[in-house]
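[1] Quick one: sequence plus predicted model below, questions after.
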Amino acid sequence: MSDTPDTPKEAVKEERAAEAAAIRRRWITLGEVLAVLAVVISGLTLFLNWSDKQDERADKIAERAAASRKASSRATALVLNARSVKDDRIAIGTTDPDKVVQSQTILFPRALGIAPVDTTGDPRIEAGWFESALKKARAKAKLPDDSVGDERLPVAITTRFVVGGDAHETVALYDIGYGIAGRWIAGHSLSLRGLSRVETLKSGSAQAAVDARWARLTGR
């Protein structure tokens, strides 16, 4: 008995079954792709969240470091001013009441030929320290007998102070304001006017900065 060929109905059934199997295989493949994509997206999301947190931590660390540097800068920065002024004496104070001056060293231009002056516990400038030397230096520089406005004497002031229980030291260039009147034969009178900050200095360059400013102010 010979085999009989498939009937058209059976052929259609087989073709439909094959198509259905192929569709199922495609759906399985698509499902696998979607699953892989879901895993990738989930991993990427986790990485981005982790990266954001790392950036936030880095930003916070940078902010804390900046705040610490700013606080340290505020602690070490010092501005002196004249608390009271008399003709022969300037009482010195700080612009920050939390900073307590312990001692100071005041450095004068070499042209005056006088040694630095040290103070302890009483920050001040006294005309008697430099009056005679200043008059001689002005005469040598051929400066006018009388002040038109306030004259300036540059000095470097090294200040040792305490803030929050910590000791600090800073060096800055200041101008002592003064007036002078009289004649060389009859003598001159010197009157102190005040104190003005010029700039922060490094300890090793303080004398050179004072001398350079004196030269500019006197034209020598």
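    Nice, I can see it.
[2] Please make it C-alpha for all contacts and neighbour counts, starting now.
    Will do.
[3] so where do the strands sit in the chain?
    Remark: strands assigned in the chain by DSSP state E are 80-86, 89-94, 100-107, 117-120, 124-126, 151-163, 166-183, 187-201.
[4] so which of these comes closest to Ile23?
    strand 166-183 (80.4 Å; CA to CA).
[5] what does that closest one rub up against?
    76-78, 145-147, 149-162, 188-203, 206, 209-210 (CA atoms under 8 Å, 6 or more residues apart in numbering).
[6] ok, of the residues you listed, which come out buried?
    Among the contacts of strand 166-183, the ones that count as buried by 16 or more other CA atoms under 10 Å are 76, 78, 145, 151-162, 190-197, 200-201, 206, 209-210.
[7] Figure out which of the strands of the chain is closest to Val40.
    strand 166-183 (55.2 Å).
[8] next one: that closest one to chain centre, how far?
    Relative to the mean C-alpha coordinate of its chain, strand 166-183 is positioned 24 Å out (CA atoms, centre = their mean, to the nearest Å).
[9] and the gap between the spatially most central residue of the chain and Arg64?
    The centroid of the chain falls nearest to Ser73 when counting by CA atoms, centre = their mean (5.7 Å). Here the distance between Ser73 and Arg64 works out to 14 Å (CA to CA, to the nearest Å).
[10] Specify the angle between the longest helix belonging to the chain and strand 151-163 in degrees.
    For the chain, the helix with the greatest residue count under DSSP state H is helix 8-76. Helix 8-76 runs at 120 degrees relative to strand 151-163, counting by axes from the mean of the first three to the mean of the last three CA atoms, to 10 degrees.
[11] any idea of the angle helix 8-76 forms with strand 166-183?
    Between the axes of helix 8-76 and strand 166-183, defined by the same axes, to 10 degrees, the angle is 50 degrees.
[12] How far away from the center of its chain is helix 8-76?
    43 Å.
[13] which other helices and strands contact that helix?
    The contact analysis (3 or more CA pairs under 8 Å, 6 or more residues apart in numbering; DSSP states H and E) places helix 8-76 against strand 166-183.
[14] Okay, buried residues for the strand it packs on please.
    168-180.
[15] try this one side by side with the last:
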Amino acid sequence: MSETADQAATRRRWVTLAELVAVAGVLIAAATLYLNWSGRRADEAARAAQATSTEHARGVVTLLGTVADGGDALALADSEHVFSAATVTFPKALGVAPQDALPGPRIMSDWFADALLKANEGSDARNGRLPVLISVSWWDGDTKHSQTGLYDVLWRTESRFLRGRKLALTGLTLASRNGTAAALEAAWQRKRAAAKK
């Protein structure tokens, strides 16, 4: 039985319609695949950015100094880190060797009191800032980290009847997260020049 011209045209329309539906299905599947891939890349990028931000935050140290022992010491603390090493370095002009700040960590006034009082002879009652480098190390899992910051040790002198002057520590402020020996010496020179005015 041969098909009529109308039947052949109808059959061709159905074949064409089936082809169009198949092509549309392939396009929809491709668009879905692309959207899923794009969404996964965006999620991975967001996770990587979050991990980098968290890693950076874990690598930043900001020491806080709390007055202890009536001004004879500053207890150093950073809530995010437990330090395995801490060293305080003083300006060369004071002639004070670098000091190990552990256990604690802490800064003791007797490390540099005599040298600082000698460098600031004159009036009995003074306030000032002593630039120091504080180098700390800590472990994060199996990775050792270290950072050296430039800090100012805040101090004041107190006059004592018949016993001269006493140095009291009053606080600690961060001057720069990237401390170097050159920055320490430059900060010391600036503070000495300002004190002479």
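    Right, received. Where do you want to start? No experiment lies behind these values; they were computed from the predicted model shown.
[16] Which stretch of the first structure is stretch 36-52 of the second structure matched to in the alignment?
    Using TM-score structural alignment, stretch 36-52 of the second structure corresponds to residues 53-69 of the first structure.
[17] post-alignment, that stretch versus the second structure, mean distance?
    On superposition with the second structure, the mean distance recorded for stretch 53-69 of the first structure (mean CA distance after the TM-score superposition for the first structure) is 1.9 Å.
[18] likewise stretch 25-35 of the first structure?
    Mean deviation of stretch 25-35 of the first structure relative to the second structure after superposition (mean CA distance after the TM-score superposition for the first structure): 4.5 Å.
[19] before we move on, the earlier item: figure out which of the strands of the first structure is closest to Ala21 of the first structure.
    strand 166-183 (83.5 Å).
[20] Pull the distance from stretch 150-168 of the first structure to the chain's centre.
    On CA atoms, centre = their mean, the centre of stretch 150-168 of the first structure falls 18 Å from the chain's centre.
[21] give the contact list for the counterpart of Leu107 of the first structure in the second structure.
    Counting by TM-score structural alignment, Leu107 of the first structure lines up with Thr89 in the second structure. Contact analysis of Thr89 of the second structure by CA under 8 Å, 6+ apart lists 97-99, 132-134.
[22] Which contacts among these does the first structure share?
    For these, the aligned pairs still in contact in the first structure (both residues aligned by TM-score structural alignment, their matches' CA atoms under 8 Å) are 97-99, 132-134.
[23] Among those residues, which one lies nearest to Ala194 of the second structure?
    Val132 (17.0 Å).
[24] Let me see the contact set for that closest one.
    88-91, 150-153, 184.
[25] now for the strands of the first structure, which one comes closest to Ala17 of the first structure?
    strand 166-183 (89.4 Å).
[26] Run the angle between the closest one and strand 187-201 for me.
    150 degrees.
[27] what's the angle from strand 166-183 of the first structure to strand 89-94?
    Using the same axes, to 10 degrees: strand 166-183 of the first structure against strand 89-94 is 150 degrees.
[28] and the angle from strand 166-183 of the first structure to strand 100-107?
    Using the same axes, to 10 degrees: strand 166-183 of the first structure against strand 100-107 is 50 degrees.
[29] ok so, going back, can I get the contacts of Thr89 of the second structure in a markdown table with distance to Ala42 of the second structure?
    Shown next, in a markdown table, are the contacts of Thr89 of the second structure (distance: CA to CA, whole Å):
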| residue | distance to Ala42 of the second structure |
| --- | --- |
| Ala97 | 53 |
| Pro98 | 49 |
| Gln99 | 49 |
| Val132 | 45 |
| Leu133 | 42 |
| Ile134 | 40 |
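[30] Nearest to Trp37 of the second structure, out of those residues: which one, please.
    Nearest member of these to Trp37 of the second structure, counting by CA to CA, is Ile134, at 47.7 Å.
[31] Pull the contacting residues for the closest one.
    Contacts of Ile134 of the second structure by CA under 8 Å, 6+ apart are 86-89, 148-151.
[32] next one: Ser53 of the second structure
    Contacts of Ser53 of the second structure by CA under 8 Å, 6+ apart: none found.
[33] how far away is it from Arg47 of the second structure?
    10 Å.
[34] do the same with Pro91 of the second structure
    Counting by CA to CA, the gap from Pro91 of the second structure to Arg47 of the second structure is 44 Å.
[35] what about these two, which has more around it?
    Pro91 (22 against 12; other CA atoms under 10 Å).
[36] which residue sits closest to that one in space, ignoring its chain neighbours?
    Of all residues not flanking Pro91 of the second structure in the chain, Glu185 sits nearest, at 5.8 Å (CA to CA, 6 or more residues apart in numbering).
[37] Aligned to that neighbour, what sits in the first structure?
    Match for Glu185 of the second structure (TM-score structural alignment): Asp211.
[38] Next, count neighbours for that match.
    By the criterion of other CA under 10 Å, Asp211 of the first structure has 18 neighbours.
[39] I figured it was touching Pro109, is that so?
    Yes: at 5.0 Å, Asp211 of the first structure counts as touching Pro109 under the criterion of CA atoms under 8 Å.
[40] nearest residue to Ala115 of the second structure other than its sequence neighbours?
    Leu94 (5.6 Å).
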